[in-house]
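Novice: Model the following, please.
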Amino acid sequence: MDFSIASILMLDGFTNGAVYALLGLATVLVFSVTRVIFIPQGEFVAYGALTLAIFQTGKVPGTVWLLLIMAALAALLDARLSWQHSGDFKRAAKAALVTLAAPVVVSGLAIWAAPLQLPLLVQALLTVAIVTAFGPLVYRLAYQSLADASALVLLIVSVGVHFALTGLGLLFFGAEGFRNPSFWDTRLNLGPLVISGQAIIIMLTSLALIVLLYQFFSRTLYGKALQATAVNRLGARLMGISTHGAGQASLAMAALIGALSGLLIGPTTTVFYDSGFLIGLKGFVAAVMGGLHSYPLAALGALFVGLAESFGSFWASAFKEVIVFTLVLPILLWRSVADGHSEEH
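Specialist: Have a look, this model is predicted:
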């Protein structure tokens, strides 16, 4: 291996690591607020890439119909809960309408825009809006009633949600893979390196989100209030913090990050309905390397995973996944031993 090959592999590693960093950030975000180890994060990535791909064909993406179904189920649950608490039909109807409002508006725009073949950027914005709307609905349907359960129960629910979303992805998108057009076709020549515009967009987006999330949770009152729900849910409620609202907000942000990640990787690889799991798993490893609480450390862990994958694929492409997860095992073991543990009740 000479310097030029090493440089190319490092560039690929940093590019992939930037995507894993986004997913690691989303995992840290959700865990920091809800105590949920969010296994289905990768499904948001696949949904983002595949939704944009279907828009490119001029058809209505299947995620639109899935969004409407989930919104209807969540609205029924909210109406029933409101009716039980108040016995007021108008209040129950209002609760259902509030839940339905955003998904119906987003779905209506998507159905109207799909056959018009709008510019790529507009389709990308619609895709982000559709996938982001899934976040609060997933929390409402799968996690909200179990918010006070143990971390183990929440983890089991996450595994179930992962399998459900993967199966629904196969139903609504089919088994065929898609590859999206690049958002920026320019290429920069730096010696032996050829840096694509898409790689630049990936790195800048990842860096911007790392900074924004760190500032949001460490500097703003609302960010600290969200984190308080994971530390002490009862104390947060006594302080006037809506724990259910915090959970839905965290899942919405995670879905937004997942959708952006899907748009970023769509032009670099063919995405299938089940492609999100392995990508999300590498983001989860990065989050664990950051202790599931540190955004900067999660980002550094993601870069390590990306570099290990890139160089591993050069030396033994058939075993690159094995190499990645084998190399991170000692680090995960060290994190487990170094961090304090408290028994979950």
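
Novice: Every contact and neighbour count from this point should use C-alpha atoms.
Specialist: Fine.

Novice: where along the stretch 51-200 of the chain do the helices fall?
Specialist: Under the criterion DSSP state H, counting those that start in this stretch, the stretch 51-200 of the chain contains helices at 62-86, 89-113, 120-138, 151-173, 197-219.

Novice: Relative to Leu52, which of those is closest?
Specialist: helix 120-138 (5.9 Å; Cα to Cα).

Novice: Please identify the buried residues of the closest one?
Specialist: For helix 120-138, a neighbour-count test (16 or more other Cα atoms under 10 Å) marks 120, 123-124, 126-138 as buried.

Novice: How is Val337 classified with respect to secondary structure?
Specialist: At Val337 the chain is in helix, as set by DSSP: H, G, I helix; E, B strand; the rest coil.

Novice: ok, now how distant is it from His345?
Specialist: Distance, Val337 to His345, by Cα to Cα, to the nearest Å: 21 Å.

Novice: quick one: which of the two has more around it?
Specialist: Legend: neighbour count by other Cα atoms under 10 Å for Val337 and His345, higher for Val337 (10 against 7).

Novice: Let's see this one next, to set against the first:
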Amino acid sequence: MDLQIALLLTQDGITNGAIYALLALALALVLVFAVTRVIFIPQGEFVAFGALTLASLQAGKLPATIWLLLGLGTVIALIEGSLALRDRQFGRLPVILLVNCGVPLLLAGALVALVALSPASLPLPVQVLLALMLVVPLGPMIYRLAYQPIAEASVLVLLIVSVALHVTLIGIGLLFFGAQGSRTLAFTDISFEVGDALLQSQTMLVVVASQVLIVALYFFFERTIYGKALRATAMNRTGARLMGISGTLAGMLSFTLAAAIGACSGILISPITTVYYDSGFLIGLKGFVGAIIGGLASYPMAAAGAILVGLLESYSSFWASAFKEVIVFTLIIPVLLWRSLTTRHVEEE
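Specialist: Prediction:
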């Protein structure tokens, strides 16, 4: 291995690690795990759905994600509508129908019109915005249907639901997007020479965008009311409820942010790697490994753990490409052993 190869491997490792860092923060910290006690395995599916939805728009097709949005919205409208009728809260019905059915229908109508006018001709920022509008609402909808009814269940039950949801979304992804992979157009084609290595601006964009989102998350949790409410729920769910913080609102908000981060991650990496319907699982799992290394409690440590995973994966692909996944996931064993021996065990209430 010479210096040029080492620079290329380091570049790839940092790029992958930046994506894993985003998913580590979304998957295992305040956003999902600490707030809802859910180990959200389907986090990676938002990565795949975000990338493949954007690819469908750029191919001039109607993204099949809109049908999932309409279906989930209809089911939620039926459930919420029946609850409103049972409680004689008739004034809620128009809002329920508008939010869960009206908005997705308007979005579907707009997309059908755009497909007729060739959405590939739209500016790239507009395409990205449309993809996010289709994928991000799936987060709170999934929480409402799958997790809110069992919010007080044990962590094991919530994990089993996550596994079932992951399998379901994988099947839906195969049905919607097919088995073939897709790539999207690059945000920029500029490249720079660093010594003997060629540095692509697209990879720099991934790292910069990841840093911006991580900083935005930090300010959200430190400076906003909703962020502080999520932190309070993460620290003490019962105490947060006594202070008037809705556990349902905290869960919906955390899943919304997790879906947004997953979709953004998929859109960022889609120009530099081929994304398949099931690609998100390994990406999300490696983000989870990074979060475990970071201890599930520290933003800087989770980000550092994710970067370590990215670098280890990159160098493993050079030295032993057939075993790179094994090497990455084996890293979690000594970390868990060390934490098991040094952490005071407390029975869950």
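
Novice: Tabulate the helices of the stretch 51-200 of structure 1 (TSV), appending distance to Leu332 of structure 1.
Specialist: Putting the helices of the stretch 51-200 of structure 1 into TSV (distance: least, Cα to Cα, whole Å) gives the following:
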stretch	distance to Leu332 of structure 1
helix 62-86	35
helix 89-113	39
helix 120-138	28
helix 151-173	18
helix 197-219	22
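
Novice: which of those is buried the deepest?
Specialist: Using mean count of other Cα atoms under 10 Å, the stretch among the helices of the stretch 51-200 of structure 1 with the largest mean neighbour count is helix 120-138, at a mean of 22.

Novice: which residues touch the alignment partner in structure 2 of Phe272 of structure 1?
Specialist: Taking TM-score structural alignment, Phe272 of structure 1 has Tyr276 as its aligned residue in structure 2. Applying Cα atoms under 8 Å, 6 or more residues apart in numbering to Tyr276 of structure 2 gives the contacts 48, 52, 179-182.

Novice: Can you turn the buried part of those residues into a ChimeraX selection?
Specialist: For the buried members of the contacts of Tyr276 of structure 2, the matching ChimeraX selection, counting by 16+ other Cα under 10 Å, is:
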select :48,52,182
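
Novice: Which single one of the contacts of Tyr276 of structure 2 is nearest to Ala302 of structure 2?
Specialist: Set against Ala302 of structure 2, the nearest of those by Cα to Cα is Ala48 (22.1 Å).

Novice: out of the contacts of Tyr276 of structure 2, who's nearest Ala146 of structure 2?
Specialist: Ala146 of structure 2 lies nearest to Ala48 out of the contacts of Tyr276 of structure 2, by Cα to Cα, at 20.0 Å.

Novice: corresponding residue for that closest one in structure 1?
Specialist: For Ala48 of structure 2, the residue aligned by TM-score structural alignment is Ala46.

Novice: residue contacts, its match?
Specialist: 259, 262, 271-276.

Novice: Go again with 7 Å.
Specialist: 262, 271-273, 275-276 (Cα atoms under 7 Å, 6 or more residues apart in numbering).

Novice: How about Val328 of structure 2?
Specialist: So Val328 of structure 2 contacts 309, 312-313 (Cα under 7 Å, 6+ apart).

Novice: By neighbours, which of these wins?
Specialist: Among the contacts of Val328 of structure 2, Val309 has the most neighbours (other Cα under 10 Å), with 29 neighbours.

Novice: Quick one: map that one onto structure 1.
Specialist: So Val309 of structure 2 corresponds to Val305, using TM-score structural alignment.

Novice: ok, the spatially most central residue of structure 1 to Gly280 of structure 1 distance?
Specialist: The centroid of structure 1 falls nearest to Gly258 when counting by Cα atoms, centre = their mean (3.0 Å). From Gly258 of structure 1 over to Gly280 of structure 1 the distance is 9 Å, taken as Cα to Cα.

Novice: shared neighbours of the two, anything?
Specialist: Residues within reach of Gly258 of structure 1 and of Gly280 at once, by Cα under 7 Å, 6+ apart, are 23, 41-42.

Novice: Return the subset of those lying in helices.
Specialist: Secondary structure from DSSP state H places 23, 41-42 of the shared contacts of Gly258 and Gly280 of structure 1 in helices.

Novice: ok, of those residues, which one's closest to Ala230 of structure 1?
Specialist: Gln41 (18.7 Å).

Novice: Identify the residues contacting the closest one.
Specialist: Residues near Gln41 of structure 1 by Cα under 7 Å, 6+ apart: 258, 280.

Novice: any idea how far it lies from Ile210 of structure 1?
Specialist: Gln41 of structure 1 sits 17 Å away from Ile210 of structure 1 when distances are taken as Cα to Cα.

Novice: same thing with Leu81 of structure 1?
Specialist: 37 Å.

Novice: same thing with Leu234 of structure 1?
Specialist: Taking Cα to Cα, one finds Leu234 of structure 1 at 29 Å from Ile210 of structure 1.

Novice: before we move on, what about Ala308 of structure 1?
Specialist: For Ala308 of structure 1, the distance to Ile210 of structure 1 equals 21 Å [Cα to Cα].

Novice: Check Gly42 of structure 1 too.
Specialist: 18 Å.

Novice: wait, which of the ones in helices among the shared contacts of Gly258 and Gly280 of structure 1 is closest to Ala151 of structure 1?
Specialist: The shortest approach to Ala151 of structure 1 among those belongs to Gln41, at 16.9 Å (Cα to Cα).

Novice: what's the span of stretch 175-183 of structure 1 from first residue to last?
Specialist: Start-to-end span of stretch 175-183 of structure 1 (Cα to Cα) is 25 Å.

Novice: element containing the nearest residue to Glu45 of structure 2 once chain neighbours are set aside?
Specialist: Nearest residue to Glu45 of structure 2 in three dimensions, chain neighbours excluded: Gly280, at 5.0 Å (Cα to Cα, 6 or more residues apart in numbering). Element membership for Gly280 of structure 2, per DSSP states H and E: helix 279-294.

Novice: can you pull the buried residues of the next helix or strand after that helix?
Specialist: Using DSSP H and E, the next helix or strand after helix 279-294 of structure 2 towards the C-terminus is helix 299-319. Neighbour counts over helix 299-319 of structure 2 (16+ other Cα under 10 Å) mark 299, 301-317 as buried.

Novice: now stretch 321-335 of structure 1
Specialist: 321, 323-325, 328, 332.

Novice: quick check: that stretch aligns to which part of structure 2?
Specialist: Counting by TM-score structural alignment, stretch 321-335 of structure 1 falls onto residues 325-339 of structure 2.

Novice: Also stretch 125-136 of structure 1?
Specialist: The alignment of stretch 125-136 of structure 1 onto structure 2 (TM-score structural alignment) spans residues 129-140.
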